[in-house]
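S.K.: Any chance you could fold what I've pasted below:
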Amino acid sequence: MIAPVALAQDLLRCNSVTPADGGAQGVLIQALEGLGFTVTRLRFGEIENFFAERPGQGAHLCFAGHTDVVPPGEGWAHDPFAATEQDGIIYGRGAVDMKGGIAAFVSAASQVPGHVSLLITGDEEGEAKDGTVKVLEWMAEHGKIPDFCVVGEPTCRGRVGDVVKVGRRGSMNARISVPGRQGHAAYPHLADNAVHKLIPLLNELIGKKLDEGTPFFEPSSLQITSVDVGNPATNVIPALATAKLNIRFNDLHSGASLTAYLREALTRHAPDATLEVSISGEAFLTQPGKEIGALTGAIERVTGVTPEQNTGGGTSDARFISRYCPVAEFGLVGATMHKVDEAVPVADLRQLTEVYKALIMAFCA
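M.R.: So this is what the prediction gives:
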């Protein structure tokens, strides 16, 4: 048996600020190979990833996680890479996001049989271009796509078991550039004010309610994040005005449908404007079924809590996994993630391990 606390501390002592690995994946690989897992290292660009699998009877359950962490920042009371334990709490960057979750799953797999695998990346906190998305392509090519995947992100709000993420909103960024003709503010008839064309467009966009939400998703939200004309003078009509938008959208929309909506609005207000769009993820939802039932059932048996199923928060690597198989997210309490003195109670690590054990026994049986 591998103890979750000891493994979590070994991982936390690795300085794996994205995109560096700091030896974290080596720690995991050594532990997994000792449990009979076959490990395939998958390096893409400068990013270290791996896929580990232990065959067994029953359905194939995959755990997805990341060993990279965000920079610790200043002001820690404990060394962010010392894994200090004090009064039953372990401090360290990545304690909940998400080295603690990884340690809990490996510990669970060391205690019960089942067909389980791990998709581990070092590129979740970075650009997410050479991590999970490419490992999934490799898995598909080699027939390794699981029946269900659990991403060990810190989903819980107040106690282990209170929230399961069954989907995520989509996210897109847009940049609108409206051209005009520069001129003197005293002679507006000789110029074409780009700002005056941009403002009615933005008023329409922020005034329109995209939808009312769905049973699992809150209403979609369009936020203007920047408006700029680059004009240092007070008496010059600007020749160019730009605006940046971010849209968080539910499964009533897609990146393509929202792009079309923006283009149609531009056509009416500023037909000579240009639109640049970047879609970081589409909305997805894993419908209630045997997969979600196995996870929520395991949580209820171990914690006595019936978890809320929601789709809140930002994006995660689950957005890539959803293209291949049913996926949900469940992990530790995320109150300290990305904060100074990020920490996990030892009791939470042990309880999460028991939930993952119950899930493996239920789903892989």
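S.K.: okay, CA-based contacts and neighbour counts for the rest of this
M.R.: OK.
S.K.: where's the residue nearest to the spatial centre of the chain relative to Leu28, distance?
M.R.: Compute the mean C-alpha point of the chain, and by Cα atoms, centre = their mean the closest residue is Ser316, 1.4 Å away. Going from Ser316 to Leu28 by Cα to Cα, to the nearest Å gives 21 Å.
S.K.: what does Asn15 give?
M.R.: Counting by Cα to Cα, the gap from Asn15 to Leu28 is 14 Å.
S.K.: next one: Tyr91
M.R.: Counting by Cα to Cα, the gap from Tyr91 to Leu28 is 19 Å.
S.K.: For Gln9, give me its contacts.
M.R.: When contacts are counted by Cα atoms under 8 Å, 6 or more residues apart in numbering, Gln9 touches Ala82, Ala83, Ile90.
S.K.: And the helices in the stretch 101-250 of the chain, which stretches?
M.R.: 132-141, 194-207 (DSSP state H, counting those that start in this stretch).
S.K.: list the helices and strands the first one packs on?
M.R.: Using 3 or more Cα pairs under 8 Å, 6 or more residues apart in numbering; DSSP states H and E as the contact criterion, the elements in contact with helix 132-141 are strand 47-54, strand 116-121, helix 318-321.
S.K.: and for comparison, fold this next one:
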Amino acid sequence: MSHSATVELARELVRRRSETPDDAGCQTLLSQRLAAIGFTCEQINFHDVTNLWATRGREHHQTAKPLVVFAGHTDVVPTGPLAQWSMPPFDGAIKDGMLHGRGAADMKGSIACFVTACERFVEIHNNHSGGDHNGAIGLLITSDEEGVAKWGTQAVIAELDARKVKIDMCIVGEPTSSETFGDTVKVGRRGSINGKLIIRGKQGHIAYPHLAVNPLHTALPALADLVSRKWEQDEDRNEDQDENKRNQFFPPTGFQLSNINGGTGASNVIPGEIRIDFNFRYSPQTTDIKLKQQFEAILCQHHLDFEIQWGMPGYPYQTKPGALVDAVVASITEVTGRTPTRSTAGGTSDGRFIAPSGAQVVEFGPINATIHQINEQVSTTDLDLLSACYENILTRLLAP
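M.R.: Below is the predicted model:
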């Protein structure tokens, strides 16, 4: 059975075992397709991470306006137990209208849609209309989104900034649809910051607690305060005022404990310290600096002996209504007949590295129900619809 160009390209990408940070030749394949339609393709690699920066426009991409970029990643998470997959995760098998395999939804399917949308758009506006499109098109593809994300999109954006290349609008192909294709787009993301907390006590025999200090016990009141705190509530405002002030596109800042570890392995020993992993997911209404200050103040109020190691924050962003949001929403409605919900829910994405440059950023992709799971899959029909949406977005933003 023959399939569309989009589905066939997605299958080719899925067949490459590109576990983070190994690109496994995906970007070489993409470069070949893009170069054939006039893109200039460049590898901007750092350490063991492969990054593709491809651009096309009537003028040099540094001056053509607007520069509209598709951003995504070719790397995938590990498969988990192979025996639990109903079909091999790197075969690119299609059954009952579903493309199966690791990365099919997150996000090799979207990348295939980027390319085929560009192919059709360029053909129409370079050949049929007798002239090229306005502005410039870019693709920023990395092999380090699922990993530490240090030498991927973040590093490429720094390099582009040094070259004075400014992205005006960016569509990130993360799988954003929830129940039905096109039902949700992401117009922002919460920030994220991890931390490792050590609370010290004094080790001793459990039968002589007066000669020891149990950090499990001394930590509990502080942990209760941390879990129950309203992190965006100013001391001089009441709860109703804060609710009215809060950004309605974002849920309140949340704090979660993810691991508590202590003890020596013996049941009759009071531990000398405990180690706690935690995470903040926060809205633009606060900052990582303010959260750190509030967090440490609570620990000090409880007179704890502590040490904190803070991770690198992923900053929140929000794209307000404007040219990009309007184009994405209108394109989805035209192609699918649905008006998508604008959301900021979910985890982090590489959009957090692109938005601080001043770019408008919207995330839009296929249904996310099976991402990172055994038997990841995506509808082939949805891939064709997604490619049509991306082409429609380009038409709205760049057609002469």
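S.K.: circling back to that earlier point, which residue of Tyr91 and Leu28 of structure 1 possesses the greater neighbour count?
M.R.: Comparing Tyr91 of structure 1 with Leu28 by other Cα atoms under 10 Å, the one with more neighbours is Tyr91, at 27 against 22.
S.K.: who's in contact with that one?
M.R.: Shown in contact with Tyr91 of structure 1 (Cα under 8 Å, 6+ apart): His78, Asp79, Pro80, Ala82, Ala83, Thr84, Glu85, Asp341, Glu342, Ala343, Val344.
S.K.: Look up the closest residue to it, ignoring the ones flanking it.
M.R.: Leaving aside its chain neighbours, Tyr91 of structure 1 sits nearest to Ala343 (4.3 Å; criterion: Cα to Cα, 6 or more residues apart in numbering).
S.K.: Map the one you found across to structure 2 for me.
M.R.: Counting by TM-score structural alignment, Ala343 of structure 1 corresponds to Gln377 in structure 2.
S.K.: I'd like to know how far whatever residue of structure 1 lines up with Ala104 of structure 2 sits from Glu291 of structure 1.
M.R.: When structure 1 is aligned by TM-score structural alignment, Ala104 of structure 2 is paired with Ala95. Counting by Cα to Cα, the gap from Ala95 of structure 1 to Glu291 of structure 1 is 27 Å.
S.K.: These two - which one has more neighbours?
M.R.: Ala95 (34 against 22).
S.K.: thought the more buried one was touching Leu12?
M.R.: Yes. Counting by Cα atoms under 8 Å, Leu12 is a contact partner of Ala95 of structure 1 at 6.8 Å.
S.K.: Let me see the ranges of the helices in the stretch 251-365 of structure 1.
M.R.: Applying DSSP H, counting those that start in this stretch to the stretch 251-365 of structure 1 gives helices spanning 255-269, 290-303, 318-321, 346-363.
S.K.: Identify all contacting residues around the second one.
M.R.: In this case it means helix 290-303 of structure 1. Taking Cα under 8 Å, 6+ apart as the rule, helix 290-303 of structure 1 contacts 148, 160-161, 164, 166, 286, 305-307, 326, 328, 351, 354-356, 358-359, 362-363.
S.K.: closest one to Asn231 of structure 1 among the helices of the stretch 251-365 of structure 1?
M.R.: helix 255-269 (22.0 Å; Cα to Cα).
S.K.: mean deviation of that closest one from structure 2?
M.R.: By mean Cα distance after the TM-score superposition for structure 1, the fitted helix 255-269 of structure 1 averages 1.0 Å away from its aligned residues in structure 2.
S.K.: picking that back up, distance to Val106 of structure 1 added to the helices of the stretch 251-365 of structure 1, as TSV?
M.R.: Below are the helices of the stretch 251-365 of structure 1 laid out as TSV (distance: least, Cα to Cα, whole Å):
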stretch	distance to Val106 of structure 1
helix 255-269	36
helix 290-303	17
helix 318-321	19
helix 346-363	8
